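Trainee: Turn this into a structure:
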Amino acid sequence: MAETTVSVLPSIASVPAAEWDGCGAGGDPFTTHRFLAALEESGSVGKGTGWHPSHLVARIGGAVAGVAPLYVKTHSQGEYIFDHPWADAYQRAGGRYYPKLQCAVPFTPASGSRLIAADPQVQAALLAAMEHVAGKAGLSSAHVTFCTAAERALGEEQGWLGRTTTQYHWQNAGYGSYDDFLAVLSSRKRKALRKERERANAFGGRIVSLRGDDIRPEHWDAMWAFYQDTGGRKWGRPYLTRAFFDALHRTMRNDCLLIMAERGGVPVAGALNLIGRDALYGRYWGCIEDHPFLHFELCYHRAIDWAIAHGLGRVEAGAQGEHKLARGYLPAQTHSIHWVADPGFRRALSGYLDEEIAAVGDDMAETAAFGPYRRGPQQMVF
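Mentor: Prediction:
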């Protein structure tokens, strides 16, 4: 068998889109060449952002056999699997936590393949290359976040530390309509959601779902205003640039679903979703007017409507948010793996993660028991 070689590339533009996507990127839209290119070309990652592209490309006999989106990070912002306490502890002990390596999709808490290759041996080579790059540069650690369960298992086989975190996902049990979904809920919860949707839709305007060429430049102007408002309140400053939304329109508008609330012909609230092969991914929400329950309608209920209508298996509505539970979104595991250079720090993290995994499992079971379904947490994903 020909030897597998792995190279580090300073930008996604250094590898042709057909070769990158040909490795299997595209089960979700976020690891596609076009999405990563939109981040780089818009200046959302790169110089001055703390996200410095260092993508890996594995070749066998000169042919691209695997890829991994990789960044040198100088902070822990925009990751959603939090290691800030790790950084604090390491630095209090006299170490230098940053920079570190991060194999991830920036600003995107959506699970999917990060070691993008059909052959597990190539995936293993990508992991080994991360260890080599981090070790050679004297970096504290390398992290693969929101990876698949299989990638986590592979990483643990190679000595990486596994971590479990939680999100809330809605699972499509073959529903033919939103009413079919409501039918599996308890009577009280069913009535509450119907009333909630009625109040949301009485805001004094109309709600439209837009995809592809139906999305016009003025819709992106509105979405940018919404995003700035939400980003400014949550993160201090938005991660994405205005140019990123223009890049989405140019190369990914067929992957986008905008759900907009308009009043008097003016957009007053909106939610941006991206469409995968079997999932709808809720990403950004914002508004310039406050209306009762409109957030829940645009982000959660309309996403369920769309997933049912288009036969998608689930809706992933982003990080955190126990308020999603009452709307049918139940706890689901998310995975990451972590390589740590310092043996003492690694031992300390290993013990911490063992305790955290047990606590996460207990919390998921307890939380799911409070879900709206009649027969308990039958949809909980482990």
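Trainee: hey, let's count contacts and neighbours off CA atoms from now on
Mentor: Noted.
Trainee: Helices of this structure, start to end?
Mentor: When secondary structure is read from DSSP state H, the chain shows helices at 17-21, 33-41, 84-92, 120-137, 149-157, 178-182, 187-200, 217-234, 242-252, 294-296, 302-309, 343-368.
Trainee: can you tell me which of those comes nearest to residue 335?
Mentor: When these are ranked by proximity to residue 335, the top entry is helix 149-157, at 6.4 Å, counting by Cα to Cα.
Trainee: and this one, so I can compare the two:
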Amino acid sequence: MAQRNCTYRLSELAEKLDGVIQGSDGTIFGLNTLEKATQEQLSFLANPRYVSQLTSTSAGAVLVTPEMADQVTGTALIVDSPYMAFAKVSQLFDWRLDDESEGVHPSAFVHASATIGSNVTVGAGVVVDANVTLEDNCIIGPNCVIQAGSIVGQSSRLEANVTLYPDVVLGQNCLVHSGAVIGADGFGFAPSKQGWVKICQLGGVRIGHSVEIGANTTIDRGALDHTYIGDGVKLDNHIQIAHNVVIGEQTAIAGCTAVAGSTKIGRHCTIAGHCGITGHLTIADHTHITAMSLISKSITASGQAFSSGTGQEKHSDWKRNVVRFRQLDDMARRLKQLEQKIDNLSIEGLNK
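Mentor: Next up, the predicted model:
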């Protein structure tokens, strides 16, 4: 398992998590599931469907709520929210914390005009172009390319093979996963009789603090103004963010979703996987969009949930429903004709 090589006393973790130990103190070397944890590992119960595993787990301790503590046969670490506690303690065992490299690898290229802060790591094969700024405590993974005028904020990390095009500003404490491309051209072309005429994308990308960007996600540069990603935004793998999109603070978007150009997404939104959001829309704060939804109209009232994808069903049922769906227009016309006949009969009855 890719976990940091470290140990904690359970009492130390209890103090960090504002938890209470039920049972004996012990040493914790890592985290694992209820099913696979050993005596030296910490596990957690956040989903009621796994309650039965509390009696069979070999975990050295289990994070549970006060209501579930009496069902733990071994040691329990009682906290208000086991899932939140698990999230916090996972950061203590993150394998990235074992990185001890620092400085510029001999195979990296750093332009003479670039500004490199203190405690910066630049990995093998990295290219740092003219007038780039890498602020203090940055880690740039192998084979990354950071093009002219871009800025990587303090304590941010680029995993291997990330590309930042020119004029990309990445905030502090960001994490960008491998294969992400930030600042590529937006999809802008004007039609002509001779073919498509390219519209050069002259804006940049501005990314706030504490943003995480998943593997192979792409964020296009603006056409004139910038593309903006707010503080605390979390983007999953394989997401497409088009030119001049604005994403508000603390919004989270799951994998394979695509957002078309100039759409503005509010703060604290959650957008599930495989969604399509068309261009030039406004989506209000605290909107939730379920998986495989197509959003083609603006959402102006905050706090609503929207769906357009179909839920799971048996293939035989799905085939019948598809046939009926294709008949909807004809059925609607026939229904309208029937309503008209009923209205006419009612009128005739009143006139008698």
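Trainee: Give me the TM-score for this pair.
Mentor: The TM-score (TM-score structural alignment, normalised by the length of the second structure) is 0.25; 159 aligned residues with a Cα RMSD of 7.3 Å.
Trainee: Throw the helices of the first structure into CSV and include mean neighbour count and distance to residue 60 of the first structure, thanks.
Mentor: CSV is the format used below for the helices of the first structure (neighbours: other Cα atoms under 10 Å; distance: least, Cα to Cα, whole Å):
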stretch, mean neighbour count, distance to residue 60 of the first structure
helix 17-21, 17, 13
helix 33-41, 21, 20
helix 84-92, 13, 37
helix 120-137, 18, 9
helix 149-157, 18, 20
helix 178-182, 16, 48
helix 187-200, 15, 54
helix 217-234, 18, 42
helix 242-252, 18, 30
helix 294-296, 20, 48
helix 302-309, 20, 39
helix 343-368, 14, 33
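Trainee: Residue 273 of the first structure: which of the ones you listed is closest?
Mentor: helix 302-309 (8.2 Å).
Trainee: For the closest one, name the packing helices and strands.
Mentor: If contacts are counted by 3 or more Cα pairs under 8 Å, 6 or more residues apart in numbering; DSSP states H and E, helix 302-309 of the first structure sits against helix 178-182, strand 279-287, strand 314-319.
Trainee: Make CSV out of the helices of the first structure and add distance to residue 67 of the first structure.
Mentor: Listed next are the helices of the first structure as CSV, based on distance: least, Cα to Cα, whole Å:
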stretch, distance to residue 67 of the first structure
helix 17-21, 7
helix 33-41, 11
helix 84-92, 27
helix 120-137, 8
helix 149-157, 14
helix 178-182, 39
helix 187-200, 43
helix 217-234, 31
helix 242-252, 21
helix 294-296, 37
helix 302-309, 30
helix 343-368, 27
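Trainee: List just the one of those helices that sits closest to residue 7 of the first structure.
Mentor: Nearest to residue 7 of the first structure among the helices of the first structure is helix 120-137; the distance by Cα to Cα comes to 8.4 Å.
Trainee: can you state the direction angle for the closest one and helix 149-157?
Mentor: Interaxial angle, helix 120-137 of the first structure versus helix 149-157 (axes from the mean of the first three to the mean of the last three Cα atoms, to 10 degrees): 50 degrees.
Trainee: So which residues make contact with helix 120-137 of the first structure?
Mentor: 4, 6, 56-58, 65-68, 100-101, 115-117, 140-142, 154-155, 158, 339, 341 (Cα atoms under 8 Å, 6 or more residues apart in numbering).
Trainee: my guess is residue 43 of the second structure meets residue 64, correct?
Mentor: No: Residue 43 of the second structure lies out of contact with residue 64 (Cα atoms under 8 Å); the separation is 9.1 Å.
Trainee: What about residue 211 of the first structure, how many residues nearby?
Mentor: The burial count assigned to residue 211 of the first structure is 18, neighbours taken as other Cα atoms under 10 Å.
Trainee: quick one: it and residue 316 of the first structure, what's the gap?
Mentor: According to Cα to Cα, to the nearest Å, residue 211 of the first structure and residue 316 of the first structure sit 18 Å apart.
Trainee: Ok, residue 206 of the first structure next?
Mentor: Taking Cα to Cα as the criterion, residue 206 of the first structure is separated from residue 316 of the first structure by 25 Å.
Trainee: got the helices and strands packed on helix 302-309 of the first structure as CSV, with distance to residue 41 of the first structure columns?
Mentor: Converted to CSV, those look like this (distance: least, Cα to Cα, whole Å):
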stretch, distance to residue 41 of the first structure
helix 178-182, 39
strand 279-287, 20
strand 314-319, 24
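Trainee: helix, strand or coil for residue 332 of the second structure?
Mentor: Classification of residue 332 of the second structure into helix, strand or coil gives helix, according to DSSP: H, G, I helix; E, B strand; the rest coil.
Trainee: any idea how far it lies from residue 338 of the second structure?
Mentor: Note on residue 332 of the second structure: its distance to residue 338 of the second structure, by Cα to Cα, is 10 Å.
Trainee: cool, and residue 246 of the second structure?
Mentor: 48 Å.
Trainee: Between those two, which has more neighbouring residues?
Mentor: The neighbour count for residue 246 of the second structure versus residue 338, taken as other Cα under 10 Å, is higher for residue 246 (22 against 12).
Trainee: Isn't that one up against residue 227?
Mentor: Yes: taking Cα under 8 Å as the contact criterion, residue 246 of the second structure and residue 227 are neighbours in contact, 6.0 Å apart.
Trainee: quick one: which of the helices of the first structure is nearest residue 334 of the first structure?
Mentor: Judged by Cα to Cα, the one of the helices of the first structure that comes nearest to residue 334 of the first structure is helix 149-157, at 8.1 Å.
Trainee: what helices or strands is that closest one leaning on?
Mentor: Packing partners of helix 149-157 of the first structure (3+ Cα pairs under 8 Å, 6+ apart): helix 120-137, strand 161-171, strand 330-340.
Trainee: try 6 Å
Mentor: Helices and strands touching helix 149-157 of the first structure, as assessed by 3 or more Cα pairs under 6 Å, 6 or more residues apart in numbering; DSSP states H and E, are absent.
Trainee: between that helix and strand 161-171, what angle do the directions make?
Mentor: 170 degrees.
Trainee: quick one: helix 149-157 of the first structure to strand 330-340, angle?
Mentor: When the same axes, to 10 degrees is applied, the directions of helix 149-157 of the first structure and strand 330-340 differ by 30 degrees.
Trainee: residues in contact with helix 149-157 of the first structure?
Mentor: Residues external to helix 149-157 of the first structure that are found in contact with it (Cα atoms under 6 Å, 6 or more residues apart in numbering): residue 337.
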